[in-house]
Structures are given as C-alpha cells and as structure tokens.
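J.: Here is a sequence with its predicted model. Questions after.
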Amino acid sequence: MFVKTVLGSSAARAGRLHLAAQLRCFSHLPLTVPIKLPNGLEYEQPTGLFINNKFVASKQKKTFEVISPSTEEEICHVYEGREDDVDEAVEAAQAAFSNGSWATIDPLQRGIALNKLADYIEHDKEIIASIETLDNGKAINSSRGDVQLVINYLRAAAGYADKLDGRLIDTGTTHFTYTKRQPLGVCGQIIPWNFPLLMWAWKIAPALVTGNTVVLKTAESTPLSALYVSQFIPKAGIPPGVVNIVSGFGKIVGEAICTHPKVKKIAFTGSTATGKHIYQSAAGSLKKATLELGGKSPNIVFEDADIKKAVQNIILGIYYNSGEVCCAGSRVYVQESIYDKLIEEFKVESEAVKVGDPFDETTFQGAQTSQMQLSKILSYVEVGKKEGATLISGGERLGTKGYFIRPTIFGDVSEDMRIVKEEIFGPVVTITKFKTTEEVIELANDSEYGLAAGIHTSNFTTALTVANKVNAGTVWINTYNDFHHSTPFGGFNASGIGREMGSETLENYTQVKAVRAKLI
C-alpha cells in the first residue's frame, strides 16, 4: 500500500514529495497498518486520531507521512487532524469531564488505572522502545531508558491520586473553613519530537491523576509511539473522552488547542520562541499555562574533579539522545589548571562515541530526528568557524543516508559567540576556561536560559555553593541527565514556567477552592 523511497538525491526527494502530495488526500487509509521493525519485531501501528477511546479517521481524511531518520525511508502515513477534529476531541473531553466519570470518582480508582496503563506498557516495552527508535532515530538503549522512565513515572503519579488534600483552617468557633483542590477541566497538551513517549507520559499522568481530561497533540515528525500506547487507555479502565490524541501540525492543531474556549489549561514542551507564542495565545483567554522550553546549560568541571568520570558525564550531557535534549550540557566550563588535560581526554572519548544504526546495541548516538534539524546543526558548525572558534573534533555529517552527524567540540570560544549563546539542539559543545568559583558562576548565569546545570568536583562544599547560586531548575552534581520519576524538572527564566514530574506538577493541574460556612 505504501511505497518506500529513499532520500539522497534531489530527484528522489521530489518524487517522495509528489507521492506525499498524492497520499495526503488518500481517503482509504486503514486505522492500523502492519509494520516490521528493523530488529525483526512486528506489530500493528494505529494511524487514526484517538478520540473517545477509539481510533478514527480525520474528518477531512488527509494524511501525512512519517519518515525514519536513520534510513530516510517512509514508515507509514497517519491521519492529519485539523480544527474540526480538535473541536470533536475537545467536546469529547468536556463531556467526559462534565459527566463525572473520571473527575468525581474515588481518586484511588484513578491511581489504579494509571498503574494498569503502566502494566500494559511494561508488557510491550521492547516493541514500544523499538517504535521510538524507528520514529525518532535515537539509539535503542536510550529508547529503552525512556520507556522505563515512562513506566516508573506513571506508577509514581498513580501514588499521588489520594494525596490531593486540602486543609482545615482554624478561623474560630463561628465558622467552619476548609480548602480543597479541584481539577481544571479540559487540558490542552503539546509535546515535542525529541522524547515523544516520555513527554506523553509527563503530560497526561499529572492531568489524569488530578481528575482532568486531555486533548494532546503529538509532534508531526514522531506521532507513532503515543498512538500505539493510546490503545491501552480503554484497557486500563480510563473512560471515553478522558484522553484524546490529535496528530497534526502546530500551526493548525496546536493553535486550535491553544485558542479553544473550552480548554482551561495549556501544557507545552518545545522551543522558547514557540513557547512565547503559546503563552500569548493562552493569555488571550486567561488559560493556565505551563511551559518547558529551551536551554543552554552549563556543565562545570573543577580542578579537583575525577577527569575520566567528568568526561563521561560531559559525553552523557551532550551526546545523549543525539544532543536533542533541552537540558543538554552544551556549555562546558573547565578550570584552567586541568583544561588541556581534559580537552585531550574528551577529544579521544568523543571520537570513540559510536554513531550510526540506532538498532545496533553498541550505538550511543543515533540519528538526528529530521533533515531540518541536521541542517540547522551543520549551519551552526559553520557559524562557529566563522566566529573564530576552534573546531577540535567532529562537525561533519556522517554518511549519505540517514541524518547522522559526528560529535562536535568547539574550543577557544568567547561568551558573545552565537554557538555559546544560542540553543543548537544537537551534539555540539563549547569548552571555556575559568579561574575562580566566582567567575564560573557569573559565566554560568550569563544566559537567557536556566534549565539545568552540571557540577563536577570532589569538594561537596564547592558543589553546594555553586548549586545554590546557579540559575537553573535542575542541578546535577558529579552526574548529568540523571532523571528520576519523583524529582521535579523545569526551568528558570526563558527555560519555562512550571514543573514536570514530582508532586510539584500537581499544582499545575488543580485549583484551590476555599469553603467557609457560618455555624448556626
């Protein structure tokens, strides 16, 4: 039914686009298609929108193609949602909220349902990890880590179900006064392409455990894993309309969700520029909004650090997930006495990083998720060269098929360079010398962002001093990209508003009601 084509030449590209134009109006796309994964696993991929616990065709019957970043081959098509599909999904979510089938049940039942959802995902975790690798291009071991964190987080969120307590307020003997937390209603959620399934879980879990309903837009380049796991929603005992997934494009589906009058809250993960637009759209109707946005995170190495361990943490901080991580440690600051030694060690280890087939068990860095992202990263490499930075290693596309790039290190940078200031969102790191603790704190904070930071030292006093003074939502000490399902994640400044994970995220999905009764 679907013709597989390979990019590489302009003629092939033109042919694929022509085929895509034809298939966009294909009105008989089945709601599931069989897919055989590169590792030999086979499964049925849902292609429809997920509304009212059913996969359905979009109203206009349009579709869009999904491309494998590691092969540049078409995987399949999925249905493309439009404004009228968003309307239908919001109506389903509003009906589910209003009828009380989810919001007013015993909170324990919501927790049980989330645990069942985690059970289904755990049962299919190898298939799901493989879908993520096929669709996103990340290394299979990274995908497995994502899926495990999804499972852990769903279970952790389930544990919060019966802990949404209000408080009794002593206002004397004439009145009975208390507060309670209530869900907001329909929550609009927009997730990115770098961690498709993980962001799906980070968004829906706190919304559901607090009694809300959801209309979620996947990233157009990576819709497959969220659609696959959505088939488990009804099996887990979650009523129709509570979770709705509309695949589509940001300017259409995303905008429709943000401006819909019945959507009471927007949660977005993505670029700072898009986040600002969404925040303005949400403000127009006074929607509650949480935004997890970009970053340019400092990773600081003091002279008393274990250099070999620090280098491995730098590699994890910048090359993990192909560098497509909002909190990537993309600005490395090294105390001058160990600068040369660390550069030497880091260059050797960086060039030893296995880049390539993401289904190869030994691969650490898979493909970039799209041709657009690859081109952006390569353009920044050229910017760095023109700005006068020294290209120490990498900076080149790897091969001619698939969106691969060599791990890239720039030295001899100044703080006003674009490669130091701007988020590249790829496996590109800059390295800068510093002398004193005071100096490196100033350098670390010289950014519009504030998502994360890393500190490497054997002196715990130094670590805590710097951690307390760096403007970052998450600080890792002698580790990096070290997530835990109970630890809140979010940013300062241009890196966003609100938190994901942890009990803190529950505040994003509830509102406080005060009740004061005069005693007769």
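T.: All right, it came through fine. These numbers come from a predicted model, not from an experiment. Numbers count the residues shown, from 1 in each chain.
J.: make it CA atoms for all contacts and neighbour counts henceforth
T.: Will do.
J.: Tell me how far stretch 496-511 lies from the chain's centre.
T.: 15 Å (C-alpha atoms, centre = their mean, to the nearest Å).
J.: Can you give the contact residues for it?
T.: Stretch 496-511 is contacted by residues 153, 157, 160, 181-184, 202-203, 206-207, 210, 212, 265, 272, 275, 288-294, 451, 485-491 when judged by C-alpha atoms under 8 Å, 6 or more residues apart in numbering.
J.: The residues you listed in strands, which ones?
T.: Among the contacts of stretch 496-511, the members found in strands (DSSP state E) are 181, 182, 183, 265, 288, 289, 290, 291, 292.
J.: take a look at this one as well, against the first:
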Amino acid sequence: MYPNLELFIGGKWRKTARDMPVVNPATEEEIGRLPHAEKKDLDDALEAAEKGFQLWSKTAPRDRADTILRAAAILRARQDEIALAITAEHGKPLPQARQEVIRGAEFFEWDAGEAMRTYGRVIPAARGQKFTVHHQPIGVVAAFSPWNFPLSQPARKIGGALAAGCSIILKAAEETPAGAIHIVRAFAEAGLPAGVLNLVFGTPSEISDHLIPQSSVRLVAFTGSTAVGRHLTTLAAQHMTPVLMELGGHAPVIVCEDTDVEKAAISGAMRKMRNAGQVCTSPTRFFVHESIFDSFTEKFVERAAATVVGNGMDDGVEMGPLANERRVPALTQQVENARAAGAEVRTGGARHGTTGYFFQPTVLTNVPDHAHIMQEEPFGPIAVINPVSCLENAIQQANSVPYGLAGYAFTNRADYIDHMIDTVEVGNLSINTLEASMPETPFGGVKSSGYGREGGTEGLDNYMTIKNVWHSADIA
C-alpha cells in the first residue's frame, strides 16, 4: 500500500545514509523511512537538471505534451493505489484522496495542452525591419511543495515546468512524500529523459539555502506559509532569481441577506471541514448579514457538529486527522485566545480522541477583531462567524487582513457581485460556490498571499522568458 521511499536524481532512484520517519497521523504509527538528501545529492541533482534542461528545452512541444499525457494516464490508472498511500501518510478520507489523484492528472493534462500554445507574436514595423516576440523556457526550476495535498500540489509545479520546457528539482514535503514519489514513477515510465525531473527530501532550510543561490537555478517556485515565502524570496532576490509564490490565505466568506441561508450554511460547513481545514483557500471568516445571522449560524453549527471524524480509511468518514502533531496545540491555543477575547465557542474547540492528531470541528461566533484567529489563518477545522450590518461592512472586514488568496460570496444580486469584483482584495473570487480554482483557471494571490499564477493560460508564464528580436535588413 505504501511505496518505497527514495530520492530520484538523474533518472535513478537512490537511498542515503540518513533517513527520517513518515508517520500515519491517524494511528501515530511509522509507515516508512524517508531518505535525507546531503549536499552531494543536491549537487548531483543540479548537474542532472542542467543536462536535462539542455535536452528537454530542445524537445518539440508536441513530444513534451505526449510524455506528460502518458504520465497523467498512468496516474489515473493507479488512482486507488495512490489514494491509499496519500490517506496513510496524510489522513484525509479515501474519497478525497481519490479526487486528489484525478485533480493532479487534470493539471498535467491541461499543461500538456498549453505546451503547444506558447505562442509568440509579430509586431508591425517599418519597412526593412521586423520585430518578433519569443517565449522560451526559463531554465532549471527549484520547486518546493507543501504537505496538505501530497500529489496535486507537486503536480502544479511539475506540470508547469515540464510543459514550458524546463527541468525541475522538486523538494516535496517530508511528512507526505508518497504523492510526489508516484508522480516521478509515472513520468519515468512515460519516458521522460533522465535529469528533467529530480526529487529530493531533507532539511528544508538546508535544501533551499543550497539550491537557490546556484547560478543554474533560474526560478524558485514555492507553495507554503507567508513567513517561509518571504525568506525564500529574500534569498532569491540576492541573486536576482525570479520567484513564483503561492502563500497563505485567510479566506473571507460574505453571506448577503438575499441568499438561500440553509444551502449557504450547509455547504460552508462541509467545505470548511474538507481536508480538516488544511487548505490555503479554506473558507474561514464568515461575515453574515445580521438579518440572517442567527439562522445561518444555527444551520452551520448543526452541520459542522455532525461531521464524521475518524481514520480516513474507514467508510463514511468526512474528516480525518490533522497532518502532524504540532497542529493540535496550535489550534487549541487559537481557540483559547479567541475565547479569552470574548468569542463564543458554539461547537468543538478541543482535541478529538486520544490516539492520532484529531481535532474537533469547531465554530466560533462573535469573535473580536483583536483575537489572533481574525488575523492568523488557523489551517485547521475552525470557522469564525461574525455578523455584519451591510455589504460595505463585510468588504471592509474581508480586506482587513494582509492576505488575499481566495474569497467567497453568496448573493443573487448583480449589483452586489459587480461591487465585490471591484473591491474584494483577492486573487480568486468565487460567487455562490466554494470552489476556488480549476486547471483551466489562473490561481494565485495578492498582498501577502504571494504573486505569480499557476494554472490557466497564464500558468506557464512564470516558467518562460520573453525575448524580443529586432531584425533589420540593413546594417546600421
């Protein structure tokens, strides 16, 4: 059920002298030993990626696309096997893990199509001159993916890099390595040339501090916390290396007075508990018009409290454990801080059970602005519901944090929708749905939620350089 854990460098799997445990968060049992990359492994990965780039960047886009599509087909065929591994290491319910495998395959399939559409353009010029614009792969990419989506998060970065013609060194999450392992297996079987895709694990700071300053690294792509993103951006800036940053969020949900209260409340409660709230776009701060606040809160609390919590391998489970032990005291502290500030804990608020890293689905209401949770993303199954007097008040509250990744709203009024499109400060705004992105749509944030986009026609832009060519018929 759980794969053999190894590094992948220059087209070959390898172990190292040092390793670290991988733990099932539902049972607290060790399920694997993950090799720890040393400096020599990283140097080998850099050398392999440089050679891989020389070959892959010259490969025809049609051939690159075919390889990516073959790998995606392998992932789809192994959906159940991969999902079992993801649930074992992460804890999410098996149906959600299955969906994640398909989601990752869809990212690859979209990027494969985009590989053949990296068009340039011809700019009208005076007689005897010609201006053309060319999009070219940027080079070796150093990529870092988080633990909350073990397969789909690495897929975003690998798909973008390979479709553009880049080679990549991926440092995937040490706590949830199986998704990346399965991706690499699929690409190796699909015929990807050696060195184009390399996979390492180890001490995150050691890997980033070694890779980012290297002259051969031309892009740093990172998904994770804003604090780490700032550090990596600073490190990259010292070498003028561009970055793609998809950082933390603290998603607001504006619930207007004209919406279907029951549908909005139930869908909000269910979405909040997906992946145990460990989603950068998870709906967290609900700003509900005061005229429907009581009825919305009642329905939301009822559905949240009914969430089936347990081992993700078990039938009927809707929410698994948190991904690691340190998240339990972190969430407990946030709840206690909010309670001390005057918030009401309507359900949950504490650890669930005695074995595994489980936390109760939690709803807080009437939370003061100075409570930590109003400024810090919980990254767990905690929802905040506060009343607002009008749409302007809701927008003000939504924009009051330094983050701007995803935002949501429930309303049927066209004027409300137009106003929120113009004023809510997020990179992704969803109306009457809590889905934040699809493979064909650009995804990324504003403010402290980062910059650059993954997905959509814009998704390959970060992995390419733009070269303007001025050709004159006469020698000046």
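T.: Ah, there it is. Just so we're clear, the structure is a prediction, and the values are computed from it rather than from any experiment.
J.: Now the TM-score, please.
T.: The pair, once superposed, lands on a TM-score of 0.97 when counted by TM-score structural alignment, normalised by the length of structure 2; 474 aligned residues with a C-alpha RMSD of 1.2 Å.
J.: ok so, going back, quick check, nearest of the ones in strands among the contacts of stretch 496-511 of structure 1 to residue 461 of structure 1?
T.: Checking those against residue 461 of structure 1 by C-alpha to C-alpha gives residue 292 as the nearest, at 30.1 Å.
J.: which one in structure 2 is aligned with that closest one?
T.: Aligned counterpart of residue 292 of structure 1 in structure 2: residue 246 (TM-score structural alignment).
J.: ok, that match - how many residues close by?
T.: Close neighbours of residue 246 of structure 2, defined as other C-alpha atoms under 10 Å, add up to 27.
J.: Kindly report the same for the one 3 residues further on.
T.: Other residues near residue 249 of structure 2 come to 33 when the count uses other C-alpha under 10 Å.
J.: Translate residue 176 of structure 1 into the numbering of structure 2.
T.: Counting by TM-score structural alignment, residue 176 of structure 1 corresponds to residue 130 in structure 2.
J.: post-alignment, the helix or strand in which that match is found versus structure 1, mean distance?
T.: Assessed by DSSP states H and E, residue 130 of structure 2 sits inside strand 129-137. When structure 1 is superposed, strand 129-137 of structure 2 averages 1.0 Å from its matched positions, counting by mean C-alpha distance after the TM-score superposition for structure 1.
J.: Whatever helix or strand comes next after that strand aligns to what range in structure 1?
T.: Toward the C-terminal end, the helix or strand that comes next after strand 129-137 of structure 2 (DSSP H and E) is strand 140-144. Under the alignment (TM-score structural alignment), strand 140-144 of structure 2 falls on residues 186-190 in structure 1.
J.: what's the average distance of that stretch to structure 2?
T.: Looks like 0.3 Å for stretch 186-190 of structure 1 (mean C-alpha distance after the TM-score superposition for structure 1).
J.: picking that back up, can you tell me the closest non-neighbouring residue to the match of residue 176 of structure 1?
T.: residue 471 (5.0 Å; C-alpha to C-alpha, 6 or more residues apart in numbering).
J.: Just the element for the counterpart of residue 330 of structure 2 in structure 1, please.
T.: Superposed on structure 1 with TM-score structural alignment, residue 330 of structure 2 falls opposite residue 376. For residue 376 of structure 1, the element it lies in under DSSP H and E is helix 371-387.
J.: Show residues contacting that helix.
T.: Here helix 371-387 of structure 1 has contacts from 69, 368, 390-391, 395-397, 403-405, 410, 417-419, 424-426, 428, using C-alpha under 8 Å, 6+ apart.
J.: Just the ones in helices from the residues you listed, please.
T.: 418, 419 (DSSP state H).
J.: so is the aligned partner of residue 414 of structure 1 in structure 2 in a helix, a strand, or just coil?
T.: Using TM-score structural alignment, the partner of residue 414 of structure 1 in structure 2 is residue 368. The local conformation at residue 368 of structure 2, judged by DSSP: H, G, I helix; E, B strand; the rest coil, is coil.
J.: what do you get for residue 88 of structure 1?
T.: Quick answer, by three-state DSSP: residue 88 of structure 1 is helix.
J.: Now do the same for residue 481 of structure 1: its match in structure 2.
T.: In structure 2, residue 481 of structure 1 lands on residue 435 (TM-score structural alignment).
J.: same deal with residue 516 of structure 1?
T.: In structure 2, residue 516 of structure 1 lands on residue 470 (TM-score structural alignment).
J.: got the contact list for that match?
T.: Residue 470 of structure 2 touches 129, 130, 131, 132, counting by C-alpha under 8 Å, 6+ apart.
J.: OK, contacts around the third one?
T.: By C-alpha under 8 Å, 6+ apart, the contact set of residue 131 of structure 2 is 122, 123, 124, 125, 468, 469, 470, 471.
J.: how many other residues sit next to the residue nearest to the fifth one when sequence neighbours are not counted?
T.: It refers to residue 468 of structure 2. Closest residue to residue 468 of structure 2 apart from its sequence neighbours, by C-alpha to C-alpha, 6+ apart: residue 133 at 4.6 Å. Neighbourhood size, residue 133 of structure 2 [other C-alpha under 10 Å]: 15.
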